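Novice: Okay, sequence plus prediction incoming.
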Amino acid sequence: MADPQQENKLENFAWLRAAVLGANDGIVSTSSLILGVAASHAQHSSILISGIAGAVSGALSMAVGEYVSVQSQADSEAAALKSEHAKIRANPKDEHQELADIYIQRGIESGLAAQVARQLMEHDALGAHARDELGITGTFSAKPLLAASSSLASFAAGASVPLLEALLVPEDALLPVVAVGSLILLMILGAAAARTGGANVLRGSLRVGLWSSIAMGISAGVGVLLGGLA
């Protein structure tokens, strides 16, 4: 059966991971856009306008995509709970045995498993089946609005870094400052995410740095190419 403390740890890790990923997306996409536009020799005002537009559209896109995805999950969970509730009302004995079998498979002795299943079903039959058969708990149930707002906020927070760099840094130093500054922050976030997940910190940091630098380099290259053709 579920351990509340373990569930809380997993929930915190899941939300931290989502926040880090959202911030990473905001930094990579916005800095890549700024670098691409700057490399095309666009005016500083055009660079800022492009960066702000990219940050806003990216944050909204993240929020909408996350909402739709998690709402679909919520709809699936609601349908599964409705179906399970109908089964419990129609065949309580079969559902009791099904729950007991789950506990037996987890290593509980059959007599004790039957007793536990009976007591849990007397207390909250649907809750017991939702948790132990369907894997749906209050901690991990889908929360579309929370997921959407968290994605929007984390993306916007990440995107604000290259935007501030582009706003405050002189035009002739914009490319190196945005590239290096964004990469340093991305590697710090990669290290933090790896440390939280118990992975190798150096490897996690270098992985994020490598792929982010490739994305920025390609974007800058496209900007140079298009700027030369203009």
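Specialist: Okay, I see it.
Novice: Please count neighbours and contacts with C-alpha atoms only from this point.
Specialist: Fine.
Novice: Sort out which residues of the host helix or strand of residue 163 are buried, please.
Specialist: In this assignment (DSSP states H and E), residue 163 forms part of helix 144-168. Neighbour counts using 16 or more other C-alpha atoms under 10 Å place 144-145, 147-163, 165-167 of helix 144-168 among the buried residues.
Novice: cool, stretch 165-179 as well?
Specialist: Applying 16+ other C-alpha under 10 Å to stretch 165-179 flags 165, 166, 167, 174, 175, 177, 178, 179 as buried.
Novice: chain center to it, what's the gap?
Specialist: 29 Å (C-alpha atoms, centre = their mean, to the nearest Å).
Novice: what residues are up against residue 159?
Specialist: By C-alpha atoms under 8 Å, 6 or more residues apart in numbering, residue 159 lies in contact with 23, 25, 26, 27, 28, 29, 30, 31, 55.
Novice: List buried residues within these.
Specialist: By 16+ other C-alpha under 10 Å, those give 23, 25, 26, 27, 28, 29, 30, 31, 55 as buried.
Novice: take the one below as the second:
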Amino acid sequence: MADPTAAAPATVPDHGEAHEQGFASRLNWLRAAVLGANDGIVSTAGLVVGVAAATPSRGPVLAAGVAGLAAGALSMGVGEYVSVSTQRDSERALIAKEVRELAEEPEAELAELAAIYAEKGLSPDLAQRVAVELTAHDALAAHAEAELGIDPEHLTNPWHAAWASMASFTVGALLPLLAIVLPPLSWRVPVTVVAVVLALAATGWLSARLGEADARRATVRVVAGGFIAMVVTYGIGALVGTQVG
């Protein structure tokens, strides 16, 4: 005969799931930071290489690079803030709805929670006991996590997303900017290309590792995309510079 205390371990998967969700959330932020740095590298490299092809003067290249860095970082920050704010507003609305349902239809909500655990593989009796115990401990947290996949105490923060995106883009953009303005005139484009290719290889490998994907294939894609962007912008810059000259 089953021991009634056997219901206690059933709460362990929920705690583990919460830890997994927290790890997944941190992993997503890290992946977003890597992608932001990649965007900064590619967009700024394309910009400064194109301007460098159009003029031998260091001033216009530096001005264009700084302007591109600032505009890109602000755009990334604002975009992330708006996107995550919308997500947080949706989470708050769902939580408010769950609060109303728990207050108005507690029995129906309890049955719904038990059904969720039953669908995960628990026996109906054990699912019912787990739902009762979790609801008694923290009804909103239990229902929000199981039904919505949301932790009411740790909603997404738009400011964190905005600052992370701005910082990662800025760090990525600084590399091609410094690589194009520091070397002598005859070396600035080759140095920039090499620096960008190496940086893109690193970000491509890291993003692939974070996503548990094929690192070689992802690295080749990222490097090829960045290299093509620099070739295209260099060609446009050289053509425009010739026409203007």
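Specialist: Arrived safely, thanks for sending. Predicted model only: the values in this text are computed from it and were never measured.
Novice: The counterpart of residue 197 of the second structure in the first structure: neighbour count?
Specialist: Under the alignment (TM-score structural alignment), residue 197 of the second structure pairs with residue 183 in the first structure. Residues lying near residue 183 of the first structure (other C-alpha atoms under 10 Å) number 23.
Novice: Which strand or helix spans the alignment partner in the second structure of residue 122 of the first structure?
Specialist: In the second structure, the residue equivalent to residue 122 of the first structure is residue 136, according to TM-score structural alignment. According to DSSP H and E, residue 136 of the second structure maps onto helix 124-143.
Novice: Also residue 111 of the second structure?
Specialist: Per DSSP H and E: residue 111 of the second structure is located in helix 106-119.
Novice: who are the neighbours in contact with the match of residue 122 of the first structure?
Specialist: Counting by C-alpha under 8 Å, 6+ apart, there are no residues that residue 136 of the second structure touches.
Novice: run the last query once more with 10 Å
Specialist: 130, 142 (C-alpha atoms under 10 Å, 6 or more residues apart in numbering).
Novice: do you know how far it is from residue 142 of the second structure?
Specialist: 9 Å (C-alpha to C-alpha, to the nearest Å).
Novice: What of residue 42 of the second structure?
Specialist: Counting by C-alpha to C-alpha, the gap from residue 42 of the second structure to residue 142 of the second structure is 44 Å.
Novice: Nearest spatial neighbour of the match of residue 197 of the second structure, chain-adjacent residues omitted?
Specialist: Counting by C-alpha to C-alpha, 6 or more residues apart in numbering, residue 209 is the residue found nearest to residue 183 of the first structure once chain neighbours are left out, at 6.0 Å.
Novice: Please say which position in the second structure that neighbour maps to.
Specialist: Checking with TM-score structural alignment, residue 209 of the first structure has residue 223 as its match.
Novice: Which elements pack onto the helix or strand encompassing that match?
Specialist: Secondary structure assigned from DSSP H and E places residue 223 of the second structure in helix 215-244. The helices and strands touching helix 215-244 of the second structure, judged by 3 or more C-alpha pairs under 10 Å, 6 or more residues apart in numbering; DSSP states H and E, are helix 12-54, helix 188-210.
Novice: Could you work out which of those helices reaches nearest to residue 228 of the second structure?
Specialist: Residue 228 of the second structure lies closest to helix 12-54 among those, at 9.1 Å (C-alpha to C-alpha).
Novice: What is the closest one packed up against?
Specialist: In terms of contacts (3+ C-alpha pairs under 10 Å, 6+ apart), helix 12-54 of the second structure is packed against helix 58-104, helix 158-181, helix 188-210, helix 215-244.
Novice: Buried residues in the last one, which are they?
Specialist: When you say that, I think you mean helix 215-244 of the second structure. 215, 218-219, 222-223, 226-227, 229-230, 233-238, 240-241.
Novice: ok so, going back, can you add distance to residue 123 of the second structure and give the helices and strands packed on helix 215-244 of the second structure back as JSON lines?
Specialist: As requested, these are exported to JSON lines (distance: least, C-alpha to C-alpha, whole Å):
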{"stretch": "helix 12-54", "distance to residue 123 of the second structure": "15"}
{"stretch": "helix 188-210", "distance to residue 123 of the second structure": "36"}
